[in-house]
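Peer 1: everything below, folded, please.
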Amino acid sequence: MSTLTGVVGLFRIKPATPVGEGGRMALADHFRELRARLLRSLLVFTVLLVVAFFFYDQLLALVMDPYNEARKALGESVQSEAYIRGAAGPLMLNLKLCATAALLVSSPYWLYQIWAFILPGLHPHEKRWTMVFVGTAGPLFLFGVLVGYYVLPKGLEVLIGFTPSGLANLIEFNEYYSFLIRMLLVFGIAFEIPLFVILLSLAGVVTGKQLGQYRSWIVIGTFIFAAVATPSTDPISMLFLAVPMTVLFLLSEIIARFIDRRRHRAAAATAGWDDDAASPL
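Peer 2: All right, here's what the predicted structure looks like:
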């Protein structure tokens, strides 16, 4: 019974003996809270990993669909086959796919655990902007990943299409999987850039006027970034990354100008106040 109680105690977040006003915690309790949140996240990940093993066939089909579509589009003009290397390759493939799926599905939970650990140390206005950031960053990232998954077959078709006639293209699964993950991450992270532009505007680092002055250069830089960042070399993948990024940047510029107007109105309202004068009750 004592062993079970000790194991349950590892998952305790609230301190047994709060210190100071508002239930503030000692440093040791902060470390215990961090340990508990990490263990909870690990437990959820483990449960989802076991569940993912039952959906291995569906996960493999989801990963291989872009390659199969590209090979179907190429037809008989290019011979291409995917293969697994090594005796332990099938087992590692199973573990890798299921672990990736468990990590992605459990991400809302462990991201919440990170946010809940940091939240008590933030000021009220910081908590508000943190919630806005968390609520916006997730959907933007997922939207970027979906766009990347949609254009991936075309990118693979272009790359595999360079195979000379008379030669077969053999694709090792680990290399293909790394390529797929890089492609999706590039699209997901790229769609977060406008959000960081808005955060810089809120912090007063950049203004909407400055963004407008350098708009043309930023758009050109966006297309250059899309051309360099996409693992594939086809222009379609570049356009599918650059065009939405440009639209999101233009939206962020509009929001930055709105923030500037609010900041100027607030500054004008307090322009006549004396810093040394007492404020009215």
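Peer 1: please make it C-alpha for all contacts and neighbour counts, starting now.
Peer 2: Fine.
Peer 1: for residue 231, what is the enclosing helix or strand?
Peer 2: Per DSSP states H and E: residue 231 is located in neither a helix nor a strand.
Peer 1: from residue 182, how far out is it?
Peer 2: Using CA to CA, to the nearest Å, residue 231 is found at 7 Å from residue 182.
Peer 1: who's more crowded, these two?
Peer 2: Relative neighbour count places residue 231 above the other of residue 231 and residue 182, with 20 against 16, counting by other CA atoms under 10 Å.
Peer 1: please name the residues that touch that one.
Peer 2: The contact partners of residue 231, by CA atoms under 8 Å, 6 or more residues apart in numbering, come to 179, 182, 183.
Peer 1: can you show me the strands along the stretch 101-250 of the chain?
Peer 2: 168-172 (DSSP state E, counting those that start in this stretch).
Peer 1: run through the helices of it in chain order.
Peer 2: 107-118, 124-160, 173-190, 193-202, 208-213, 215-229, 235-269 (DSSP state H, counting those that start in this stretch).
Peer 1: right, so of these, which gets closest to residue 72?
Peer 2: helix 124-160 (9.0 Å; CA to CA).
Peer 1: got the angle for that closest one vs strand 168-172?
Peer 2: Orientation note: helix 124-160 sits at an angle of 150 degrees relative to strand 168-172 (axes from the mean of the first three to the mean of the last three CA atoms, to 10 degrees).
Peer 1: another sequence for comparison is provided below:
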Amino acid sequence: MPLLDHLGELRRRLTIIIVSIIIGTAVFYFATPTIIDLLTDPIAPFVNDQFYIMSSLGGFSLRFSIAIKTAAVVCVPMILWQILGFFLPALKPNERRWVVPTLFLATALFFIGAVFCYLFIVPSAFEWLVGETNTIATAFADLENYLNTEVLLMIGFGIAFELPLFVFYLAVFHIVPYATFRGAWRYIYVAMAVIAATVTPDASPVTMLFMYAVLLSLYEVSLLVTRFVIIAREGKKGLKGSRVGFFAADEEA
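Peer 2: Below you'll find the model as predicted:
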């Protein structure tokens, strides 16, 4: 398509995303009391079930903030589909077969990461954070601040769990050869440590260590799966990297 048609298609898909999130926000606004109860459940034991809102507009702003974030998270499958749909016409038929599995895996990994954070990271992180506060003062639990930190943690872990998908596609399509990923592991490990320290909103060592351990585990698992897939389709020579090897094998299959 001409450039203006591409821009029109992009605008259409962005409009769908924005309108969907706006509608979702309106719907979830009325469900925010239940959502907030769910979010505070792993934190409440560390603050004696006492949360506070510090301003007259705090209740409204908190409900709106939670509603829009919930809408954005629930719309993740649709957002990913719109992104993939924009690039779909540029893909070859053998490449398009990967779109639906990619959408499913990306969505599943995001929600698995968010749930993992909710069940295991949030309690440990807030236990440490509140404990540190209680050593010097009484923790005064500002509900908006606590929930914003928790939601950002969950979104951060949801995005972090997408790492295997990125590594898999970069290596299996030979955009970045598998041998490069395997040979540069020292630099990648250091980069992951920097990322873990940067993206965790609470800056606590507990959360950073958890994030770092998760990133390392996901990275190694993704490389292991990628190795099996490449060897199965191309043989061990594929591990060294060939930009057309995997597509050729896909077409033969």
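Peer 1: need the contact list for the nearest residue to residue 209 of the first structure once chain neighbours are set aside.
Peer 2: Closest residue in space to residue 209 of the first structure, ignoring its immediate chain neighbours: residue 257 at 6.9 Å, by CA to CA, 6 or more residues apart in numbering. Shown in contact with residue 257 of the first structure (CA under 8 Å, 6+ apart): 207, 208, 209.
Peer 1: mapped onto the second structure, which of the residues you listed hold?
Peer 2: Using both residues aligned by TM-score structural alignment, their matches' CA atoms under 8 Å, the second structure keeps these contacts from the contacts of residue 257 of the first structure: residue 208.
Peer 1: any of the contacts of residue 257 of the first structure buried? List them.
Peer 2: 207, 208 (16 or more other CA atoms under 10 Å).
Peer 1: ok, now which ones touch the aligned residue in the first structure for residue 39 of the second structure?
Peer 2: Matched by TM-score structural alignment, residue 39 of the second structure corresponds to residue 63 in the first structure. With contacts defined as CA under 8 Å, 6+ apart, the neighbours of residue 63 of the first structure are residue 177.
Peer 1: at 10 Å what do you get?
Peer 2: By CA atoms under 10 Å, 6 or more residues apart in numbering, residue 63 of the first structure lies in contact with 97, 149, 176, 177, 180, 181.
Peer 1: tell me which two of those sit farthest apart.
Peer 2: Within these, 97 and 149 form the most distant pair, 16.1 Å apart (CA to CA).
Peer 1: correct me if wrong: residue 197 of the second structure contacts residue 156.
Peer 2: No. Contact between residue 197 of the second structure and residue 156 fails when scored by CA atoms under 10 Å: they sit 11.8 Å apart.
Peer 1: hey, what's in contact with both of those two?
Peer 2: Common neighbours of residue 197 of the second structure and residue 156, using CA under 10 Å, 6+ apart, are residue 211.
Peer 1: what about residue 82 of the first structure, neighbour count?
Peer 2: Residue 82 of the first structure has 14 nearby residues by other CA under 10 Å.
Peer 1: how close does it sit to residue 227 of the first structure?
Peer 2: 27 Å.
Peer 1: now do the strand or helix carrying residue 64 of the first structure against helix 173-190, angle only.
Peer 2: Taking DSSP H and E as the definition, one finds residue 64 of the first structure inside helix 56-74. Here the directions of helix 56-74 of the first structure and helix 173-190 differ by 90 degrees (the same axes, to 10 degrees).
Peer 1: tell me how far helix 56-74 of the first structure lies from the chain's centre.
Peer 2: Helix 56-74 of the first structure has its average C-alpha position 23 Å from the chain's average C-alpha position, going by CA atoms, centre = their mean, to the nearest Å.
Peer 1: show me what the helix or strand that that helix is followed by is packed against.
Peer 2: Using DSSP H and E, the helix or strand that follows helix 56-74 of the first structure towards the C-terminus is strand 79-83. If contacts are counted by 3 or more CA pairs under 10 Å, 6 or more residues apart in numbering; DSSP states H and E, strand 79-83 of the first structure sits against helix 56-74, strand 168-172, helix 173-190.
Peer 1: list the buried residues for the longest one?
Peer 2: The reference is to helix 56-74 of the first structure. Buried-residue list, helix 56-74 of the first structure, by 16+ other CA under 10 Å: 56, 59, 63, 64, 66, 67, 68, 69, 70, 71, 74.
Peer 1: ok, the last one touching residue 160?
Peer 2: Yes. Assessed by CA under 10 Å, residue 74 of the first structure is found in contact with residue 160 at 8.5 Å.
Peer 1: what do these two both touch?
Peer 2: Common neighbours of residue 74 of the first structure and residue 160 (CA under 10 Å, 6+ apart) are residue 80.
Peer 1: onto which residues of the first structure does stretch 147-155 of the second structure map?
Peer 2: Counting by TM-score structural alignment, stretch 147-155 of the second structure corresponds to 177-185 in the first structure.
Peer 1: what's the spacing between the matching stretch and its chain's center?
Peer 2: Distance, centroid of stretch 177-185 of the first structure to centroid of chain: 13 Å (CA atoms, centre = their mean).
Peer 1: just the angle between the helix holding residue 64 of the first structure and strand 79-83, please?
Peer 2: Helix 56-74 of the first structure runs at 160 degrees relative to strand 79-83, counting by the same axes, to 10 degrees.
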